[in-house]
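Undergrad: Sequence and predicted model, in that order:
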Amino acid sequence: MTSPSGGYDEAAVEAFRIAHGLDQPFYIQYLNWIKGAAVGDFGYSYMSEQPVFETVLNAFKNTLKLSVLALAIALVIAIPLGIVSALKHNTIVDDACRFGALLGVSIPNFWQAYLMIIFFSVIIHWLPASGFGHGTDISYMILPAVVLGTGSAAVMMRMIRSSMLDVMGKEYIQTARGKGLSEKIVVIRHALKNALVPVITVVGLSTGFLLNGSVVVETIFGWSGIGNLVVDSILSHDYMMVQGSVLFVAVIFLLVNFFVDLVYVWANPEIRYDKTS
């Protein structure tokens, strides 16, 4: 939008304002945006002139890949360690698990990310320090997924331990043991399932956090996800992209919480969402 003399071209600026509806009053702009957003039209990017929804959706697909791997890592770490910590209550095993969870909760994501880059990329050259690859190269996903997954695993592990300790003291657990059931069946079929309800809440919140994109982690590792998209859009003053991204993130978080409510019913059949409950 610059003129040959180096200043801005008033005609080009005015044409840009008209094309994007910026010449209209603010309330008209807002109503038009709401009307378009209701049918999936978030407008066009100021920078790339591409549809906002299409750009956000592509970024979300990349974040989804990273989130699935990070959540899998979190669950693989949290569930067994949480159960073991509860079963070995007040032993050195329990202390070690709690200390590991404390480290996971306390270490900031950005610091852990740089430590892993220095060790795995700079020192031993096992994994790429950053980048996106082709979006399917798992080597680019491992470091950011581990950073995201270990942080979530620490929170999940502490909740699983606490919930399991509460359930293991219930009378029906003692009854199951008195009937001669093996400890494995008692833990998995009776204790774990009944301990899941509070854990599901934490898993749901962690899933929503991962799907909405970790701004810090995606920026450090150069991952082309929705978190990185929001940062780039803010820095380039691409307000249409920022608005569309924030609305998309809010809808995803609502859907995740709705799904968590449905999972509650599966985990605990006594929970019912009807008028008689």
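TA: All right, it came through fine.

Undergrad: rest of the way, CA atoms for contacts and neighbours
TA: Will do.

Undergrad: surely residue 155 meets residue 101?
TA: Yes. Residue 155 lies in contact with residue 101 (C-alpha atoms under 8 Å); the separation is 7.1 Å.

Undergrad: Those two: who's more crowded?
TA: residue 101 (23 against 20; other C-alpha atoms under 10 Å).

Undergrad: For this structure, give the helix that spans the most residues.
TA: helix 52-87 (DSSP state H).

Undergrad: Can you name the next helix or strand after it?
TA: helix 92-106 (DSSP states H and E).

Undergrad: what angle sits between that following helix and helix 52-87?
TA: Angle, helix 92-106 to helix 52-87, by axes from the mean of the first three to the mean of the last three C-alpha atoms, to 10 degrees: 160 degrees.

Undergrad: what's the next secondary structure element after helix 92-106?
TA: Next element after helix 92-106 (DSSP H and E): helix 109-116.

Undergrad: Buried residues, that following helix. List them.
TA: Counting neighbours by 16 or more other C-alpha atoms under 10 Å, one finds that the buried residues in helix 109-116 are 109, 112-114, 116.

Undergrad: here's the one I want to compare it with:
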Amino acid sequence: MFVYIAKRLLGAVPTLVFVAVAVFLFVHVLPGDPARLAAGPEADEATVTLVRHQLGLDLPMPEQFVRYFDHALHGDLGQSLRTKRAVSREIADRFTPTFILTLTSMVWSVIFGLVVGVVSAVWRNRAPDAVGMTLAVSGISFPAFALGMVLMQIFSVQLGWLPSIGAGSWRHYILPSITLGAGVAAVMARFTRAAFVEVMQEDYVRTARAKGLSEWFVVVKHTFRNALIPVVTMMGLQFGFLLGGSIVVEAVFAWPGMGSLLVDSVNMRDYPVIQGLILLFSVEFIVINIVVDVLYGLINPTIHYQ
């Protein structure tokens, strides 16, 4: 197991290098001059030139990349052009609200999706299946920003039950987590249903039913573990997408997380923060994929790692 994890981590190095190069090139083709933004609107050309030199933006792009990558390997992601603080500090301050929001969204959406998917599979082509899949299609079809604004209008503006912006208490997490997790719950429900329907048609499931076992015992004892493997894969991917794709939801609810930080950084051409955030999102996907592969072995002990 440890050898397998080590191999996966080493195999992720080329991916991170490729992502670092792609992000570096992308942020440098964005319109606008970060040196002028860092110097301020009142700065003259001499000051802007001095700031550009201090930031190393007057160096050739290959040299800029080598310098950036060397610093990143030593844990130095640079300094924010806007706040003059370390990029790692900027990201650390915004990471916790985004992570807790993502975790909250993932927990309820996975539970809801699994329950709806299993119920739809057991009562396939009957009323529970129709209701469950209608909810799933609705969750996929409704845009996150529109759902967020509808929930905010009903529960914050009209009823006054829940706060609409900020992250001061657990009540602030309710509307954003529902908005962020609705699409994931819908995807999980449809994927779980498909996985369970496929497994429930296997011969060993038919044999269990022929023995007179109850349907729920067959589902829990003989179907759940095998059907859960592809579901866990989708679960891991969705968690990665939630963690890195909460930008729209954070913008709607003025959430003080990494999504809002990324939007502000793009608007201000804050290259170091943009690069640091996207590298973090890439590392998160790699780690999540490794965790999912390890979970395979826990779910199904017959799987061996090489």
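TA: Received the coordinates, thanks. These numbers were taken from a predicted model, which means no experiment stands behind them.

Undergrad: So which elements touch the longest helix of structure 1?
TA: helix 92-106, helix 139-168, helix 193-211, helix 226-235, helix 239-267 (3 or more C-alpha pairs under 8 Å, 6 or more residues apart in numbering; DSSP states H and E).

Undergrad: Need the winner for burial among those.
TA: helix 139-168 (a mean of 23; mean count of other C-alpha atoms under 10 Å).

Undergrad: With distance to residue 178 of structure 1 added, can I get the helices and strands packed on helix 52-87 of structure 1 in TSV?
TA: Shown next, in TSV, are the helices and strands packed on helix 52-87 of structure 1 (distance: least, C-alpha to C-alpha, whole Å):
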stretch	distance to residue 178 of structure 1
helix 92-106	26
helix 139-168	14
helix 193-211	19
helix 226-235	52
helix 239-267	24
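
Undergrad: Of those helices, which is nearest residue 29 of structure 1?
TA: helix 239-267 (11.3 Å; C-alpha to C-alpha).

Undergrad: Mean per-residue distance, the closest one versus structure 2.
TA: Superposing on structure 2 places helix 239-267 of structure 1 at an average distance of 1.2 Å from its equivalents, by mean C-alpha distance after the TM-score superposition for structure 1.

Undergrad: Tell me the residue in structure 1 aligned with residue 84 of structure 2.
TA: The pairwise alignment with structure 1 assigns residue 84 of structure 2 to residue 49, based on TM-score structural alignment.

Undergrad: Could you name the specific helix or strand carrying that match?
TA: Counting by DSSP H and E, residue 49 of structure 1 is part of no helix or strand.

Undergrad: Could you find the counterpart of residue 187 of structure 2 in structure 1?
TA: Residue 187 of structure 2 maps onto residue 155 in structure 1, by TM-score structural alignment.

Undergrad: just residue 134 of structure 2 next, same as before
TA: Using TM-score structural alignment, residue 134 of structure 2 lines up with residue 99 in structure 1.

Undergrad: Same check on residue 272 of structure 2?
TA: Counting by TM-score structural alignment, the partner of residue 272 of structure 2 is residue 240.

Undergrad: how close does that match get to residue 87 of structure 1?
TA: Plainly put, residue 240 of structure 1 is 52 Å away from residue 87 of structure 1 if you go by C-alpha to C-alpha, to the nearest Å.

Undergrad: try residue 96 of structure 1
TA: In terms of C-alpha to C-alpha, residue 96 of structure 1 sits 13 Å off from residue 87 of structure 1.

Undergrad: Repeat that for residue 126 of structure 1.
TA: 36 Å.

Undergrad: Same question for residue 195 of structure 1.
TA: 13 Å.

Undergrad: rewinding a little: report the buried residues of the longest helix of structure 1.
TA: 52-53, 55-56, 59-71, 73-75, 77-79, 81-87.

Undergrad: average gap between it and structure 2?
TA: Relative to structure 2, helix 52-87 of structure 1 is 1.0 Å off (mean C-alpha distance after the TM-score superposition for structure 1).

Undergrad: between that helix and helix 139-168, how many degrees?
TA: 40 degrees.

Undergrad: Would you mind finding the match for residue 205 of structure 1 in structure 2?
TA: Match for residue 205 of structure 1 (TM-score structural alignment): residue 237.

Undergrad: Just tell me what residue 297 of structure 2 corresponds to in structure 1.
TA: Checking TM-score structural alignment: residue 297 of structure 2 goes with residue 265.

Undergrad: The nearest residue to that match once chain neighbours are set aside: what secondary structure?
TA: Leaving out its chain neighbours, the residue that sits closest to residue 265 of structure 1 by C-alpha to C-alpha, 6 or more residues apart in numbering is residue 271, at 5.4 Å. Secondary structure state of residue 271 of structure 1, per DSSP: H, G, I helix; E, B strand; the rest coil, is coil.

Undergrad: Who are the contact partners of residue 132 of structure 1?
TA: 140-141, 222-224 (C-alpha atoms under 8 Å, 6 or more residues apart in numbering).

Undergrad: Per the alignment, it pairs with which residue of structure 2?
TA: Using TM-score structural alignment, residue 132 of structure 1 sits opposite residue 167 in structure 2.
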